[in-house]
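1. this is the structure alone, sequence omitted:
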């Protein structure tokens, strides 16, 4: 079975919908119009009957010998003016005193619907068949001056006349409905033709296939890809681009303004010239951007942007550098203990047993105390590795590195990685090593605790401190107060970036005798630190 074309589907759907709506509205308006006409005629009949029943002339005529002689001319004149089919005035026995057909005067009223007016004195609308046919009637009792019911007034409009009026109004509505149907046919044809032109003659299934292929290609590449139209509205974006730019959820039909720095895209939109390998920093990532314009027949209709992350490479280099540093620190620790073993060996060979024993006891006591804190109170392996490396480096540099005996932390949450801890603790402690390098009695103290909602690390040094004018620039990338040929000014910046990734903060207290760096890392990630 062949596929139904888009044009045929649109025509069939719009025509069916239009026909259904027109039919529904016509039926509804016909019903409401008919009901309105019937109600209006009923109310008119009732109001006329009331008015006639209150006329003094009509009431006084009942006391005359020939009431019909007075009543008939009056009501006939009213009937002709109002267009009522009949106006009948009768006495309590239902004998007519007036009628459009004079021959019916004096005869009993027909229909049997006057009882409520004559007996109960009610005013009401009824429908009954009389001598002239089925009619809509308004019934009103006639009271004399004493309040007694002396007769009844019946004003009627033939149902046949009401229906004729309804059919006349319906015919007008049908003409309007037919015109609307013809207009919908023409509009449907033009709409189908326009849509087919917009889709370049492609059928929906062909468009779907093209979209699936494009979507598969878009999400299979490793680079982030984003396309926008000439107004800067996003038309497509793959998952890699969302990940690089830190965007969640659907972004279709959103403006790029505010989602990320989009000046490169607008430059290409305005100039029509492509831009390649431009750097931008966004959410602590360095991203390489290349933008290519999309042209239509007249001008630039959009831009395709390709994103690649530079930060990942930099982070990998930093991690390798840190691992190399700790490898060297462990080597230094090994070298330090090798030297001590040589000294111990020399003492034993010279027979200086007492000094050898004192040296062993001293080393053992110091090592036992430090190891007891590191291995029994610091439960996290990552922190243990960093502290052991720094203890070895401190020993080699002849710096007293004390771990507060009150320190205690359990195993850290999984979201805190070794690479992040290396950047944070490694750079802060290294900064402390450099700060105390020119001090006579260099001392660094380390404290850690996980009591409460945060994990807290504190590093105290008795170095020269930090100049007041440098405090506000301490964590800026590239800033350093030191001199030398090697690149400096990245350690504390990297530490600050790692802390912010974990949603924490770093506090610095610059005292006269000590400088204190305190790191607060939340146990659960709640957002970026400030």
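-> Nice, thanks for sending it over. Everything numeric in this text was worked out from a predicted model, so none of it was measured. Numbers count the residues shown, from 1 in each chain.
2. contacts, neighbours, all on C-alpha from now
-> Noted.
3. in contact with residue 95, which residues?
-> 105, 106, 107, 108, 109 (CA atoms under 8 Å, 6 or more residues apart in numbering).
4. of the residues you listed - the most surrounded one?
-> Among these, residue 109 has the most neighbours (other CA atoms under 10 Å), with 23 neighbours.
5. thought that one was touching residue 89?
-> No. Under the criterion of CA atoms under 8 Å, residue 109 is not in contact with residue 89, lying 9.1 Å apart.
6. now the common contact residues for the two.
-> Contact criterion CA under 8 Å, 6+ apart; residues shared by residue 109 and residue 89: residue 96.
7. isn't residue 326 right next to residue 389, touching?
-> Yes. Checked against CA under 8 Å, the pair residue 326 and residue 389 is within contact range at 6.1 Å.
8. mind putting the contacts of residue 95 into JSON lines with distance to residue 127 and secondary structure?
-> JSON lines is the format used below for these (distance: CA to CA, whole Å; DSSP: H, G, I helix; E, B strand; the rest coil):
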{"residue": "105", "distance to residue 127": "21", "secondary structure": "coil"}
{"residue": "106", "distance to residue 127": "23", "secondary structure": "coil"}
{"residue": "107", "distance to residue 127": "20", "secondary structure": "coil"}
{"residue": "108", "distance to residue 127": "18", "secondary structure": "strand"}
{"residue": "109", "distance to residue 127": "14", "secondary structure": "coil"}
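9. this is the comparison structure:
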């Protein structure tokens, strides 16, 4: 059971609801208590100031001043104090002389007696405001002020209001405040209930420990599989991605970033924009060929986003190209073996029939016409990887009835430092040229490859005898999926060659699109591809 659970058997959303309601009740209760205290204090002060004002008006009455000087008990002073008390609603109006002897009091029997609460402060000439005291009557809020004749204090006036009056006034205000507090409490409880309902909907009713387990499982799955995973929401912002996706795509993919701002393959952007399921879509990312699958995610017919998965097919393509080269060489050798066997059979037949002269002439003809399938490269290209690649492509061309030759000005005396990059660029350019030459109208169909070393930089040129690049394709020839081949799955070779070259700081471009009289010319520059030392 989670340690954070206050009530192990109670759902977390209900705990949150109760906690929120408790907080609202506590805040409202404290607020009412604070308001009550402030109201009581304020009203006590107001009643005290009211009592002081009444006392000052009585102390300024000449009749009261004269009576206090004469120490006259009862009589006009009593009448005057009772009239003021009745008119103002005060609990009492008491007049004393300078010896604290009552001269007027609501209870006649108290006249002539000393006051029950000290009047020394008032007789000293100071006002006493809002003193809560209990004398001969009930607990009251009272104020006192001196009676002066000139500069001499001759007595004091004390006026008080019943505390119950203050309490009743406070209670009425508290009752009114409680109505608003109750409304605030109901509003807070309702808001808490709505928030609780929203929380259940957002979390799909899952408990925190279940959400934690889902998070751990998601992280384990995302970072444990060998495929790249990238998820975007309905606004095409990245919501989920794993490290493998960043590695395969060759770029940083921050969560929350708009997909349109990321440097991804146009095919990936198109797959997400269309929102349709995509299976085994080939895309280029850097030097890699990726297989992309895309699925739109929906819940209750509401689109939530798209999930893409990426698989690396680079190694497979490399092996496939190498296998194609080996197969081409094998097919060429097998064709040579069959041709050589046929010639031997012919020569054997001539000798068996006794046609010695004809056999010698036939043998002389074979000696003069028979050449190796691949012309020797001599000292033009010293690197064994480049030699093997050119021999394989030559055999492939001859098998299809075409000619592949090395330009006379080719010169590569040093070794290649990255055979994979060289094979990617040169192999794809040659394959593209062979296809163009075979589809062209000129015969014999041919391809010329030029290799020239410039320090550690290798310059490559590939020209074909085809019909040139059509005008609509010239500006987008290196985009993924753009191809003159009708069969699906093509359009990656040139894009992959350019990516591989640019990854090394070089480039591949169409130097001459060609026309009806000459084929296309592709040129590549590959810096730091050569070692600078002869092998």
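-> Alright, I've got the coordinates. Nothing here was measured: the structure is a model prediction, and the numbers come from that model.
10. drop the TM-score for these two in here.
-> TM-score for the superposed pair, counting by TM-score structural alignment, normalised by the length of structure 1: 0.52. Supporting figures: 362 aligned residues with a CA RMSD of 5.2 Å.
11. related to what we said a few turns ago, columns distance to residue 269 of structure 1 on top of the contacts of residue 95 of structure 1, output as a markdown table?
-> Below are the contacts of residue 95 of structure 1 laid out as a markdown table (distance: CA to CA, whole Å):
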| residue | distance to residue 269 of structure 1 |
| --- | --- |
| 105 | 94 |
| 106 | 97 |
| 107 | 96 |
| 108 | 94 |
| 109 | 90 |
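12. which bit of structure 1 covers stretch 350-367 of structure 2?
-> Across structure 1, nothing matches stretch 350-367 of structure 2 (TM-score structural alignment).
13. which positions within that stretch qualify as buried?
-> For stretch 350-367 of structure 2, the neighbour count (16 or more other CA atoms under 10 Å) marks 350, 359 as buried.
14. can you check stretch 181-192 of structure 1 too?
-> Buried residues in stretch 181-192 of structure 1, counted by 16+ other CA under 10 Å: 181, 184, 185, 188, 189, 191, 192.
15. can you flag which of those belong to helices?
-> Counting by DSSP state H, those place 181, 184, 185, 188, 189, 191, 192 in helices.
16. ok, the residue nearest to the last one when sequence neighbours are not counted - contacts?
-> Nearest residue to residue 192 of structure 1, sequence neighbours excluded (CA to CA, 6 or more residues apart in numbering): residue 7, at 5.0 Å. Residue 7 of structure 1 makes contact with 189, 192, 193, 196, according to CA under 8 Å, 6+ apart.
17. at 10 Å instead, please
-> If you count contacts by CA atoms under 10 Å, 6 or more residues apart in numbering, residue 7 of structure 1 has them with 13, 188, 189, 190, 191, 192, 193, 194, 195, 196, 203.
18. in a strand, that's where residue 117 of structure 2 is, yeah?
-> No. Counting by DSSP: H, G, I helix; E, B strand; the rest coil, residue 117 of structure 2 is located in no strand; its state is coil.
19. would you mind giving the contacts of residue 7 of structure 1 as JSON lines with distance to residue 99 of structure 1 added?
-> Below are those laid out as JSON lines (distance: CA to CA, whole Å):
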{"residue": "13", "distance to residue 99 of structure 1": "58"}
{"residue": "188", "distance to residue 99 of structure 1": "59"}
{"residue": "189", "distance to residue 99 of structure 1": "61"}
{"residue": "190", "distance to residue 99 of structure 1": "62"}
{"residue": "191", "distance to residue 99 of structure 1": "63"}
{"residue": "192", "distance to residue 99 of structure 1": "65"}
{"residue": "193", "distance to residue 99 of structure 1": "67"}
{"residue": "194", "distance to residue 99 of structure 1": "68"}
{"residue": "195", "distance to residue 99 of structure 1": "69"}
{"residue": "196", "distance to residue 99 of structure 1": "71"}
{"residue": "203", "distance to residue 99 of structure 1": "74"}
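20. give me the element the alignment partner in structure 1 of residue 22 of structure 2 is part of.
-> Aligned by TM-score structural alignment, residue 22 of structure 2 pairs with residue 19 of structure 1. Taking DSSP states H and E as the definition, residue 19 of structure 1 sits inside helix 6-53.
21. right, and the helix or strand after that helix?
-> Elements were assigned by DSSP H and E; along the chain past helix 6-53 of structure 1, the next helix or strand is helix 56-61.
22. for that following helix, buried residues please.
-> Buried-residue list, helix 56-61 of structure 1, by 16+ other CA under 10 Å: 58, 59, 61.
23. which of those residues lies closest to residue 294 of structure 1?
-> residue 58 (91.8 Å; CA to CA).
24. now, the most widely separated pair of the buried residues of stretch 181-192 of structure 1?
-> Across those, the longest distance by CA to CA is 16.4 Å; it joins 181 and 192.
25. check contacts around the match of residue 22 of structure 2.
-> By CA under 10 Å, 6+ apart, the contact list for residue 19 of structure 1 reads 13, 25, 177, 178, 180, 181, 184, 185.
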